[in-house]
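Novice: Sequence plus the predicted model coming up.
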Amino acid sequence: RLSIAEDGPVALAAQVHADGFRAALVGLGGRIVATAPGCEAVDADPAKVLGSVVAAGAELLRETGRRCVGAGLAVPSAVTEPEGLALNPLHLAWPAGAPVREIFTEQVRAAGLPGPAFAANDINLAALAEHRHGAGRGSRDLLCVATGHRGVGGALVLDGRLHSGSSGLALEVGHLAVNPEGRPCHCGSHGCLDVETDPLALLTAAGRAPGPEMSLLKQADDLIRGQYDDPAVRAAVEVLIDRLGFGLAGLVNILNPDRIILGGLHRTLLEADPDRLRAVVADRSLWGRSGGVPILACTLDHNSLVGAAELAWQPVLDDPLAALA
């Protein structure tokens, strides 16, 4: 019988988000072997940030003595293909169109790490990881919608493959309008999922001022889990669930997925009142309750990191002898 070696090769996975960045080593099967302490400051210069996260990953490799097969990066932006440009890093101070794949590759090479380097959108990578190792296993047409630390993203796995569109920009669901009279969005519209159902929207709807002591995502999660009996918090949760449900119903009508998985704050909203969210989606979709699509919570911790590692592992899976020679 074959099994995965406990001390086998790993991929370097890196993630950058609005509240910091983190590096990890990930083995086959999505097993996180080691993680570096997260950093809570993101410089306006992508090269500095990516240099720091690669340095943290290189230190993990030295400490563990593991062989590295490559590196993957998850960023909170649409990433063009094949150029690897972060087209709209809205919640970072990075310039639009920053060449993140090129910068990441340069930093990986400067650190003396072997193997190819990749970069992609964080929610795309979360969907990839969940489809292979988490709540999306066995799904053929999987829709993933999730909040980051700020904003909302989406991804679609079709017939077992991540669907990124003609140039990597598919499924920017954060800019689906769910409240035409709502808040102005970065895209120029009003009431998009990005500004109506993210952690800041929850805190604002509940009348809570965001604090500087922790990430907005953690503040919103803690508020729901710790103060759900507060009428203001419960009302805010219901508002966000309804708006999220409107958006999901529209996506169901267009995409007809066989499963929906929710991550970030959306997972917490589902856990808080699953019946309400599922009812809103069923009532607003063309198939109604008789054709309701299963809605599940993402199950992997750090799924964007795991997905970033999957990018680096793919050449090994495609041709092990060539990649590991």
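Specialist: Perfect, thanks for sending it.

Novice: Please count neighbours and contacts with C-alpha atoms only from this point.
Specialist: Will do.

Novice: Check the spacing between L73 and A24 real quick.
Specialist: Taking CA to CA, to the nearest Å as the measure, L73 falls 11 Å from A24.

Novice: And for L217?
Specialist: 20 Å.

Novice: Name the residues contacting each of L73 and A24.
Specialist: Common contacts of L73 and A24, defined by CA atoms under 8 Å, 6 or more residues apart in numbering, comprise A13, A14, L305.

Novice: ok, how many other residues are close to A11?
Specialist: 31 (other CA atoms under 10 Å).

Novice: Please apply the same query to the one 4 residues further on.
Specialist: Counted with other CA under 10 Å, the burial measure for Q15 works out to 27 neighbours.

Novice: Over to G226?
Specialist: Using other CA under 10 Å: G226 sits among 11 other residues.

Novice: Strands along the stretch 151-300 of the chain, start to end?
Specialist: For the stretch 151-300 of the chain, the strands defined by DSSP state E, counting those that start in this stretch cover 152-158, 161-163, 259-263, 295-297.

Novice: list the helices and strands the last one packs on?
Specialist: Okay, so that is strand 295-297. strand 259-263, helix 265-272 (3 or more CA pairs under 8 Å, 6 or more residues apart in numbering; DSSP states H and E).

Novice: Check the third one too.
Specialist: Under the contact definition 3+ CA pairs under 8 Å, 6+ apart, strand 259-263 sits against strand 141-147, strand 295-297.

Novice: coming back round to it: packed most tightly, which of the helices and strands packed on strand 295-297 would that be?
Specialist: Most buried of the helices and strands packed on strand 295-297 by mean neighbour count (mean count of other CA atoms under 10 Å) is strand 259-263; its value is a mean of 24.

Novice: A further structure is provided below for comparison with the first:
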Amino acid sequence: MPNTWLELLSQNAQRKESKHGCVVVIAAPTIETLRVFEKWFLPQNCSFNNKSIDLLGYTSCNLQDEDADNVTIELYSLKFPLSTNKVQYLEAFLDVQSAKIKWCFLLDWGLSDQRYWLRQLSESIDTLKNEQASLMAGSITVACLNSDQIYFKLRNTTEWHSNHVEFLQQSLRSFCLLKKCSLIYSDSSDSESSGLQVFAKLLFDNYRGIQTEFVSTCKLLIPYGSDTEGLIKTLDDTFDPSEVLDGDFITQRYEKMIPGPKMSDPQEFEEVGENSPFDLDHPYTVDVQKKLSELYKLSKKGFANTKV
């Protein structure tokens, strides 16, 4: 086990409640998505120690709060969408019921899984609730990375049209409104902007210090408490934000409206195969008796061959 984890386990031997100013759990669909998040939202030289998104990651950094005081932030990374096994694995290092924890769900416009974003967000929050996580208002941020890929999809595919983008945006905004989350679209092609200050303000609940952006296609910035049903309906006044949490809306409207491969197409998503040694939900298993029997037969055969 790496020294970083040994030190962390040692620190948590007597307690799970962090002594640091804030704990953040980042849930990302791929390791590449996590690296994009590091680049745009974390200080330089602050990166997670995991090389696979299927492994728990950890890092820490110092950020300045609204009083210009340096605050140490602990960050953990898990695979999105969350599962019960992954959250329980995280509990070895921290108390998920702590009100200090902030959760950040990363979505990636560079992938092709937009059709299942609402389902994944809903199931992830349900998983946290089942594990008795303390989900305070504003404690969850939904960050859509690589949003410049929206224009790529509109220009270079026949499936995506502006009505799809607007419907998806209304759905995400409605979800975040009802679940009391913040919503960010991050354009990775904008080399002059950084999300570090925005991220820090979200962590310290300084929502009023964030300049909102409701209009931009790929640079939305909607902190908790700033959106309303009326603002969401300006894109389409027939859209009903109150319906997005209904299972029928997700499966019958959203997933039928948004382009993309069906969940049954395994090649289209970066999934770890069942029984992979990196898959926490399906741990690798070995038939010990069978292996011992095979080793015994090999050793017996080798011994016989050495006889004169």
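Specialist: Structure received. Please read all numbers here as calculations on a predicted model, not as lab measurements.

Novice: where does the TM-score land?
Specialist: The TM-score (TM-score structural alignment, normalised by the length of structure 2) is 0.27; 136 aligned residues with a CA RMSD of 6.3 Å.

Novice: JSON lines for the helices and strands packed on strand 295-297 of structure 1, including distance to V69 of structure 1?
Specialist: Shown next, in JSON lines, are these (distance: least, CA to CA, whole Å):
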{"stretch": "strand 259-263", "distance to V69 of structure 1": "28"}
{"stretch": "helix 265-272", "distance to V69 of structure 1": "32"}
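
Novice: Out of the ones you listed, which is closest to R278 of structure 1?
Specialist: Evaluated over these, closeness to R278 of structure 1 peaks at helix 265-272, with 8.6 Å, by CA to CA.

Novice: What distance do you get for V26 of structure 1 to A201 of structure 1?
Specialist: Applying CA to CA, the value for V26 of structure 1 to A201 of structure 1 is 33 Å.

Novice: Is it correct that L34 of structure 2 is in contact with F41?
Specialist: No - counting by CA atoms under 8 Å, L34 of structure 2 does not reach F41; the two are 10.3 Å apart.

Novice: Looking at those two, which one has more neighbours?
Specialist: Shown here are L34 of structure 2 and F41; by other CA under 10 Å, L34 has more neighbours (24 against 17).

Novice: Am I right that the more buried one falls within a helix?
Specialist: Yes - assigned with DSSP: H, G, I helix; E, B strand; the rest coil, L34 of structure 2 falls within a helix.

Novice: Neighbour count for L217 and A24 of structure 1, which is higher?
Specialist: Comparing L217 of structure 1 with A24 by other CA under 10 Å, the one with more neighbours is A24, at 30 against 21.

Novice: Distance to V33 of structure 1 for the strands of the stretch 151-300 of structure 1 - can I get that in CSV?
Specialist: As requested, these are exported to CSV (distance: least, CA to CA, whole Å):
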stretch, distance to V33 of structure 1
strand 152-158, 26
strand 161-163, 25
strand 259-263, 22
strand 295-297, 24
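
Novice: Can you show me the helices along structure 1?
Specialist: 46-64, 100-110, 122-133, 193-196, 199-205, 216-227, 231-255, 265-272, 274-284, 303-318, 320-324 (DSSP state H).

Novice: the more surrounded of V26 and A201 of structure 1?
Specialist: Comparing V26 of structure 1 with A201 by other CA under 10 Å, the one with more neighbours is V26, at 27 against 22.

Novice: excluding its backbone neighbours, what's nearest the more buried one?
Specialist: Spatial nearest neighbour of V26 of structure 1, chain neighbours left out: I32 (4.4 Å); criterion: CA to CA, 6 or more residues apart in numbering.

Novice: gap between that neighbour and T268 of structure 1?
Specialist: 23 Å.

Novice: again, but for L60 of structure 1
Specialist: Taking CA to CA, one finds L60 of structure 1 at 31 Å from T268 of structure 1.

Novice: how about the helices and strands packed on strand 259-263 of structure 1 in a markdown table, adding distance to L251 of structure 1 and mean neighbour count?
Specialist: Below are these laid out as a markdown table (distance: least, CA to CA, whole Å; neighbours: other CA atoms under 10 Å):
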| stretch | distance to L251 of structure 1 | mean neighbour count |
| --- | --- | --- |
| strand 141-147 | 9 | 26 |
| strand 295-297 | 13 | 21 |
